[in-house]
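In: compute the structure for the input listed below.
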Amino acid sequence: MIFPPETVFIRSPEPLTTEIDGEVVMMDLSSSAYFNLDSIGTAIWGQLETPTRFQDLCGALHARYDAPLDIIRRDVAALLADMLTHGLVRKEVP
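Out: This next block holds a predicted model:
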């Protein structure tokens, strides 16, 4: 699923997070679930500290990494969908 470009994402405040060796580790106390983000997932998590549109997030990653924009959109959408399922991020459609 690719999200509409104007969809806004932001972190959920619930998971406890820490950074270890450049990667984010999260623990959701309500479900006792543990999550680990690699370096790219950590970059996405950093961008979501403030509300960020899907198109802006993908554009920032495209500028930072040498990958085709359509691949970035697909991979970012998959990660965000998974994070939504686990309550790690919230989304708003203006």
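
In: going forward, measure contacts and count neighbours with C-alpha atoms only.
Out: Will do.

In: what's the spacing between the host helix or strand of Ile10 and its chain's center?
Out: Counting by DSSP states H and E, the secondary-structure element that holds Ile10 is strand 8-11. Centroid displacement of strand 8-11 relative to its chain, using Cα atoms, centre = their mean, to the nearest Å, is 8 Å.

In: for the comparison step, fold the sequence that follows:
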Amino acid sequence: MMIKKQTISLSKLIVQGKGNIVSDMDGERVMLSIYNGKYYNLGEMGGAIWDHIEKPVSVIQLVTRLMSEYEVEQSECEEQVISFLETLLEEGLLEIGEEVSS
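Out: As a prediction, this is how the structure comes out:
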């Protein structure tokens, strides 16, 4: 039986996974997963994304917020955000909700 790999689309609702400890080290956001005992360096942009997904938000809302904070093209922002979120998802650090209708 194949396990369907969840994919992240712009209309999906996303939220931080539970049970992660996040702290600042020299301006970089570092996270410890209490599930797998691994450390992750989120970096500046990753840290900003992490802060924005504390409450459920759609990926497109997240992209819009980041574009207002950073000088970044929409296509590039979408690509980087989805790539980062997929990494979080693979590591079990992200929860995905339903699609939201625009």
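
In: can you calculate the TM-score here?
Out: Overlay of the two chains. TM-score (TM-score structural alignment, normalised by the length of structure 1): 0.89; 93 aligned residues with a Cα RMSD of 1.5 Å.

In: which strands or helices does the strand holding Ile10 of structure 1 pack on?
Out: Applying 3 or more Cα pairs under 8 Å, 6 or more residues apart in numbering; DSSP states H and E, one finds that strand 8-11 of structure 1 contacts strand 52-53, strand 89-92.

In: using JSON lines, please lay out those strands together with mean neighbour count and distance to Asp38 of structure 1.
Out: Shown next, in JSON lines, are the helices and strands packed on strand 8-11 of structure 1 (neighbours: other Cα atoms under 10 Å; distance: least, Cα to Cα, whole Å):
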{"stretch": "strand 52-53", "mean neighbour count": "20", "distance to Asp38 of structure 1": "20"}
{"stretch": "strand 89-92", "mean neighbour count": "17", "distance to Asp38 of structure 1": "17"}
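
In: in TSV: these, plus distance to Ala78 of structure 1.
Out: What follows is these, written out as TSV (distance: least, Cα to Cα, whole Å):
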stretch	distance to Ala78 of structure 1
strand 52-53	15
strand 89-92	13
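
In: to Pro13 of structure 1, which of those lies closest?
Out: strand 89-92 (8.4 Å; Cα to Cα).
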